[in-house]
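S.K.: just a sequence and a predicted model for now, questions to come.
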Amino acid sequence: MKSMLDYINPRNSISARIGISITCLALFLSLASSLFLGIVAQKNAEESIGETLEDLAYQMADKLDRGMFERYREIQIMAQWPEITDPVAAASAKRAILQKMKETYPVHSWIGLTDVDGNVIAGTDGLLEGKNAATRPWFPGAQKGPYVGDVHGALLLAKHLPAPPDGNLRFVDVASPVRDAQGRFIGVLCSHLNWEWAGEIKESLLFEDEREFDVELAVLNNNGEMLLGPSFLRENSLTSLYEKVVARSGDHQHSVQTWPDGVVCLTGYAKCGGYRDYPGLGWTVVAWQPVAKAFAPARKLMFTLLVYGSLSGLLLAVLGWSVVHRLSVPISNIARVADQIRQGNHDIAIKVLPGRDEVATLSSSLSEMLATLNRQNLDLTAARDQLEEKVKKRTRDLEIANAELHGEIFVRQETEAKLRKKEIHLNEAQKIGLVGSMEVDPQENIYWSEQFFRLLGYEPGQVEPSLALLLNHIHGDQRQTFSAFISRADGEEDLEAQVITSDGVTRHCLLRASTVGNETEAAGPGKQLTMVDISERKAAEKLRDEVDRIMRHDLKTPLNAIIGYPQLMATADNLTEAQKGYLSMITEAGYRMLQQINESLTIYKIESGNYQIDLKPVDLVRLINRIRQELYSLADSFRVEVELTRGNRPATKDDAVMAAGEELLLFSMFSNLIKNAIEASPQGAVVTINIAESDGGIGITIHNQGVVAAEVREGFFEKFSSYGKTDGTGLGTYSAKLLAEAHHGQISFTSSEEKGTMLYVNLPTARGAGLA
């Protein structure tokens, strides 16, 4: 007995450990596989039954939506019938139509027609006629359009219509406005749908086998209140279940939930989302089955698998123990020999077993291992000597590397000192130039230069840099624009912003944001923001504009004399015709200068946003022909011809293209553009002006064979932009852009060596502006 206990003691025998391990493993695998298969079967059953319940709820929801859509469309179509829309038709005729509809579709418990004040003028079975329904929700709701009201109890009709078996008569309201032939509102057509119709749909979906397994259906409104369902749940609130499962999930789903009556059920649901133009009322259909009934077959299968798995495990354990015993005897013999070798007896002989199995291979390998061990003892001494030599050599190498490292550290210290010196110079330069900079690295760490602190009204290091603090210093009206600007950080555009310092001073600053670093790096790119104080420049610009405005205004005073005195002198009788011509030329030049000053004042008002344009029909063909006549001498001096076409054919005197605008401003705009085209054209060239109408407006193109210099193309329409003209002011194209945009139009250009320069002007038509 004792020897048997020693044999099976895992501390004394490896065979015992292997046998016990095989036994435990066999039992574990058998039970685990049985349990796993049972769980899988239960999960599959849960998923299958859950999908079935989910599909059942979806079918119910779909039938409710389609049924409501049919009633929704019926009422809208009825509201358009001639007998209903005819305000003088007899009430009896209208009642007959309503009665026929109710008899055809019994789901309509009552259909009624009201006048504009909500008085029922016709109702099925004569019910509620003469009553006022203006306070019922469906009457004001239908005045705005087709109306659908949620389930509610019967009020006025409760005593006139038979009650259902549960005694709870409920309706769903469907209503539509009624309009006469002229589209005027003359009343509302309303139907009370009997909610028992939903119960009939439920009964048609629940088969006998589903009732046997306690499958139930319910309809909830968007507050989780039960509109339709088993009577035992009507006293229980489903709000908590609705909020936990339905209101937080998708359109249809299933899960295991505990119901208000304490029963754990597999629950599926689907939402009524409406159908076609019927918007739906937010109903939710819930289908459920108690878990005890749903999972009963799967649990029975799990128990059967566990029983058979246990028996199989025991059988495998017995077979495994027998095999281990046969294998362990030669292994034990080899173990005894190996123990003697461990004790230092290297002269012992190891018996090599015959065969090719693992035990024979082990005995052979152990014998070879003993021989190898003796050889390695000899090699170990030689290897130790070689190792000592390698250690000495490695020590010398480390000393050399250490000296080199000290040299690199010295160079790095010198470099850091130079960088600190350059940083001091940069801070001084930024302080002089009123330029500050901010950097944001990929880890969102923020650095402000010393001048950046000063521009915000702080001493360097006084506050912790952050984007939120910077945003607080941006003027409130510009914060949203600044946030979008810093997010793009493309370096392609500048932003002018008002910065409010910590002591309340407003600075005008020019900002430029750009991305630094490489997007392919693991940390990603950073951002850099440069801020320049341009307050003095803005003040100078304001002063210049004010001086320009004063000069424009004050120039009018001497012009009155320049225009008035020649007119007075021209009345004398002793003047020759030549003298009268000179006085006329002076007067005409004065008027032209006055016109230019007025145009300049108008442009100034447009720039400042204080000009209200007076749109009137303007014939562009006549206008441009006038400009051609005035510029004829200029064109002739440049040996350039100016042609006007309409739709790429020569324009005639009978052509008229009416634009919406102020004639004087349009004359000034096109005169500047055509004059520039003439001056930019080579001798002998042709300037072509084409006018074309389309649904989008009037397109005017001005083509010349000259080329705009590359230096001014980017700022072609900017103020004071000029190139190659000694007497040019740089205001012609700038004022043209202002005038085009003031007329709700657009202007652009293209220029190349091959095709010359093409100006594109788009203006609204007089007809499109409501002036034709």
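M.R.: Everything's here; your move.
S.K.: rest of the way, CA atoms for contacts and neighbours
M.R.: Noted.
S.K.: who are the contact partners of residue 449?
M.R.: Going by CA atoms under 8 Å, 6 or more residues apart in numbering, residue 449 touches 427, 436, 437, 438, 460.
S.K.: from residue 466, how far out is it?
M.R.: Separation of residue 449 from residue 466 (CA to CA, to the nearest Å): 13 Å.
S.K.: what ranges does the stretch 51-200 of the chain have for its helices?
M.R.: 82-85, 91-104, 138-143, 196-205 (DSSP state H, counting those that start in this stretch).
S.K.: oops, could you answer that again for the stretch 551-700 of the chain instead?
M.R.: Ranges of helices in the stretch 551-700 of the chain, per DSSP H, counting those that start in this stretch, are 577-608, 620-630, 632-637, 663-680.
S.K.: now the shortest one: how far from the chain's centre is it?
M.R.: The offset between the C-alpha centroid of helix 632-637 and the centroid of the whole chain comes to 58 Å, using CA atoms, centre = their mean, to the nearest Å.
S.K.: show me what counts as buried in stretch 635-653.
M.R.: By 16 or more other CA atoms under 10 Å, the buried positions in stretch 635-653 come out as 635, 638, 640, 641, 642, 643, 644, 645, 646, 651.
S.K.: other residues contacting it?
M.R.: So stretch 635-653 is contacted by 621-622, 625, 628, 678-679, 681-693 (CA under 8 Å, 6+ apart).
S.K.: drop anything exposed from those.
M.R.: 621-622, 625, 628, 678-679, 681-683, 685-691, 693.
S.K.: report the contact partners of residue 659.
M.R.: Taking CA under 8 Å, 6+ apart, we find residue 659 in contact with 616, 617, 618, 619, 620, 698, 763, 764, 765, 766, 767.
S.K.: can you name the residues that contact the third one?
M.R.: Under the criterion of CA under 8 Å, 6+ apart, the contact list for residue 618 reads 657, 658, 659, 660, 661, 662, 663, 766.
S.K.: for residue 599, which non-adjacent residue is spatially closest?
M.R.: The shortest distance from residue 599 to any non-neighbouring residue, by CA to CA, 6 or more residues apart in numbering, is to residue 665 (7.3 Å).
S.K.: and if you look at residue 588?
M.R.: residue 563 (7.9 Å).
S.K.: so how many other residues sit close to that neighbour?
M.R.: 19 (other CA atoms under 10 Å).
S.K.: doesn't residue 583 make contact with it?
M.R.: No: the criterion here is CA atoms under 8 Å, and residue 563 misses it with residue 583 at 9.4 Å.
S.K.: let me know the secondary structure of residue 514.
M.R.: For residue 514, the assignment made with DSSP: H, G, I helix; E, B strand; the rest coil gives strand.
S.K.: burial of it, as a residue count?
M.R.: For residue 514, the count of nearby residues is 19 (other CA under 10 Å).
S.K.: just the ones of the contacts of residue 449 in strands?
M.R.: 436, 437, 438 (DSSP state E).
S.K.: one more to weigh against that first structure:
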Amino acid sequence: MFEEQTLTSHAPALRYTNGQLESQFKTILENKQLVNFVESISQMVLILNKHRQVVYANKSYKDFCRQLNHDPLIGKRPGETFNCANAFKSGAGCGTTNACKSCGAVNAILDSQKGKRSTKECQILTTENNALDLEVTASPLDIESEKLTIFSVNDISAEKRRKSLERVFIHDILNSAGAISGLSSILKEIDDAEQLKDIAQTIEGASQSLIEEIQSQREFGAAERGELQLQAKQVNSKDVLSELQRTYAKHELNAGKPILISTESIDCTVNTDLVLLRRILGNMIKNAIEMNVPHDTITLLSKEKQDVVEFSVHNNSVVPEKVKYQLFKRFFSTKGQGRGLGTYSMKLFGEKYLNGKVGFTSSEETGTTFYIQLPK
């Protein structure tokens, strides 16, 4: 047995050597009944050793991982086979980082090693910023005194998308359409010109929100399918911030939080897709608006750092430690079930399409700052 790096924040880091893995693989192959069973089902199935390493993968699993252009699976851990971004943040690998503490996959495996069958959901953001939503089941298995785990996987991404569409998108559209309908119905009963003007402006704002929601969902779907077409052009940083300030100072979500442009903001240009940049920064501002912080102020900033232009949104909230490692996963949200696309879409649009870097910092002393860095 060898030890690449014993430091771990969650599951043990030890691994078997290649020779030991080969011996385990041969033991599995000799068990024809087990092999025939795992190959006869359509589910993705792995057999893992006590160090959570793959010693056998059925055809369904290998076929799925070929879609991810992955190397041979034997010896890897589940997160490494899926290119989970967290699996490569530590030399000790999958299951050993702080982020892994909330991972359904590794926790199900650890449960199975205590003799329990365990089923959990697992959200993965890959190194390519693709999102996977999986349901995993880990069951204990003993073969010739070897403590193994049968690890089966269902890809539930399509089901999650459908539920999100029903819960969030359609719900928000109905709210906007209902507001427009309600205001329109009372127009014919009002004679006061000033009051008519106010209601017309409110209807215009609700209609614009409805259009933006539909456009946002269309862009999001195209981005996940890899079909989004960029419209890059020279963008002025202060113009972007000024437009966002005007839009969200009067946004329906904003209950009076001041939105300021930092006096330290630098007026510079960057070649990027303006629609996507506004979408990313808009989601950052919405997050800040929704934070329940008394007397909060939201501050927008643009600056140059070496060969990048950085846009950031700051407020005085603090992201809890257990939330930090899940924030950019699809459908993870502190606001309720079915939400959580805003932070995920920041990564999707900002890194996969704009070739930038999206991240955040958060502490009691400095508050929370979300940022995107774009190459000049």
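M.R.: Here it is on my side, so go on. If you're wondering where the values come from, they're calculated on a predicted model, not measured in any experiment.
S.K.: distance of the residue nearest to residue 588 of the first structure from residue 554 of the first structure?
M.R.: Taking CA to CA, one finds residue 563 of the first structure at 15 Å from residue 554 of the first structure.
S.K.: most distant residue from the middle of the second structure?
M.R.: Here the centre of the second structure is the reference, and by CA atoms, centre = their mean the most remote residue is residue 191, at 49.8 Å.
S.K.: run through the residues that contact that one.
M.R.: Not one residue lies near residue 191 of the second structure by CA under 8 Å, 6+ apart.
S.K.: now do the strands in the stretch 251-400 of the first structure.
M.R.: For the stretch 251-400 of the first structure, the strands defined by DSSP state E, counting those that start in this stretch cover 252-258, 264-271, 284-290.
S.K.: check the gap between the residue nearest to the spatial centre of the first structure and residue 539 of the first structure for me.
M.R.: Ranked by distance to the mean C-alpha position of the first structure (CA atoms, centre = their mean), the top residue is residue 484 at 14.5 Å. Distance, residue 484 of the first structure to residue 539 of the first structure, by CA to CA: 27 Å.
S.K.: over to residue 575 of the first structure?
M.R.: In this view, residue 575 of the first structure and residue 539 of the first structure are 53 Å apart by CA to CA.
S.K.: before we move on, what about residue 217 of the first structure?
M.R.: Separation of residue 217 of the first structure from residue 539 of the first structure (CA to CA): 77 Å.
S.K.: do residue 562 of the first structure as well
M.R.: 35 Å.
S.K.: neighbour count winner among these two?
M.R.: Of the pair residue 562 of the first structure and residue 539, residue 562 is the one with more neighbours under other CA under 10 Å, namely 16 against 12.
S.K.: what about that one, distance to residue 550 of the first structure?
M.R.: Going from residue 562 of the first structure to residue 550 of the first structure by CA to CA gives 19 Å.
S.K.: hmm, back to that, which of the ones in strands among the contacts of residue 449 of the first structure sits closest to residue 324 of the first structure?
M.R.: residue 438 (76.2 Å; CA to CA).
S.K.: ok now do the closest one, which residues does it touch?
M.R.: Contacts for residue 438 of the first structure (CA under 8 Å, 6+ apart) come out as 446, 447, 448, 449, 452, 528, 529, 530.
S.K.: of these, which belong to helices?
M.R.: residue 452 (DSSP state H).
S.K.: which one of the contacts of residue 438 of the first structure has the most neighbours?
M.R.: residue 452 leads those on contacts (other CA under 10 Å) with 25 neighbours.
S.K.: burial check on the nearest residue to that one once chain neighbours are set aside, number of neighbours?
M.R.: In this structure, residue 452 of the first structure finds its nearest non-sequential neighbour in residue 436, 4.0 Å apart by CA to CA, 6+ apart. Residue 436 of the first structure has 24 neighbouring residues, counting by other CA under 10 Å.
S.K.: what's the answer for residue 185 of the second structure, then?
M.R.: Other residues lying near residue 185 of the second structure total 9 when counted by other CA under 10 Å.
S.K.: with residue 39 of the first structure instead?
M.R.: Residue 39 of the first structure, neighbours per other CA under 10 Å, totals 16.
S.K.: likewise residue 23 of the first structure?
M.R.: Neighbour number of residue 23 of the first structure under other CA under 10 Å is 20.
S.K.: so it: helix, strand or coil?
M.R.: Under three-state DSSP, residue 23 of the first structure falls in the helix class.
S.K.: these two touch, right, it and residue 312?
M.R.: No: between residue 23 of the first structure and residue 312 there is no contact under CA under 8 Å: 11.1 Å.
S.K.: how far away is residue 158 of the second structure from residue 343 of the second structure?
M.R.: 19 Å.
S.K.: an error on my part: the question was meant for residue 142 of the second structure.
M.R.: Per CA to CA, residue 142 of the second structure is found 42 Å from residue 343 of the second structure.
S.K.: trace residue 373 of the second structure over to the first structure, please.
M.R.: Counting by TM-score structural alignment, residue 373 of the second structure corresponds to residue 762 in the first structure.
S.K.: wasn't that match part of a strand?
M.R.: Yes: under three-state DSSP, residue 762 of the first structure falls within a strand.
S.K.: element containing the residue found closest to residue 44 of the second structure once you drop the neighbours it is linked to in the chain, please.
M.R.: Nearest residue to residue 44 of the second structure, sequence neighbours excluded (CA to CA, 6+ apart): residue 61, at 4.3 Å. Using DSSP states H and E, residue 61 of the second structure sits in helix 59-67.
S.K.: that helix vs the first structure, average distance?
M.R.: Compared with the first structure after the fit, helix 59-67 of the second structure shows a mean deviation of 5.8 Å (mean CA distance after the TM-score superposition for the first structure).
S.K.: give me the subset of the buried residues of stretch 635-653 of the first structure lying in strands.
M.R.: Of these, the ones assigned to strands by DSSP E are 641, 642, 643, 644, 645, 646.
S.K.: now those in CSV, with distance to residue 328 of the first structure?
M.R.: Listed next are these as CSV, based on distance: CA to CA, whole Å:
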residue, distance to residue 328 of the first structure
641, 116
642, 115
643, 114
644, 113
645, 111
646, 110
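S.K.: name the nearest of these relative to residue 595 of the first structure.
M.R.: Nearest member of those to residue 595 of the first structure, counting by CA to CA, is residue 642, at 24.5 Å.
S.K.: what's the distance between the aligned residue in the first structure for residue 246 of the second structure and residue 192 of the first structure?
M.R.: The pairwise alignment with the first structure assigns residue 246 of the second structure to residue 629, based on TM-score structural alignment. Remark: distance between residue 629 of the first structure and residue 192 of the first structure (CA to CA) = 79 Å.
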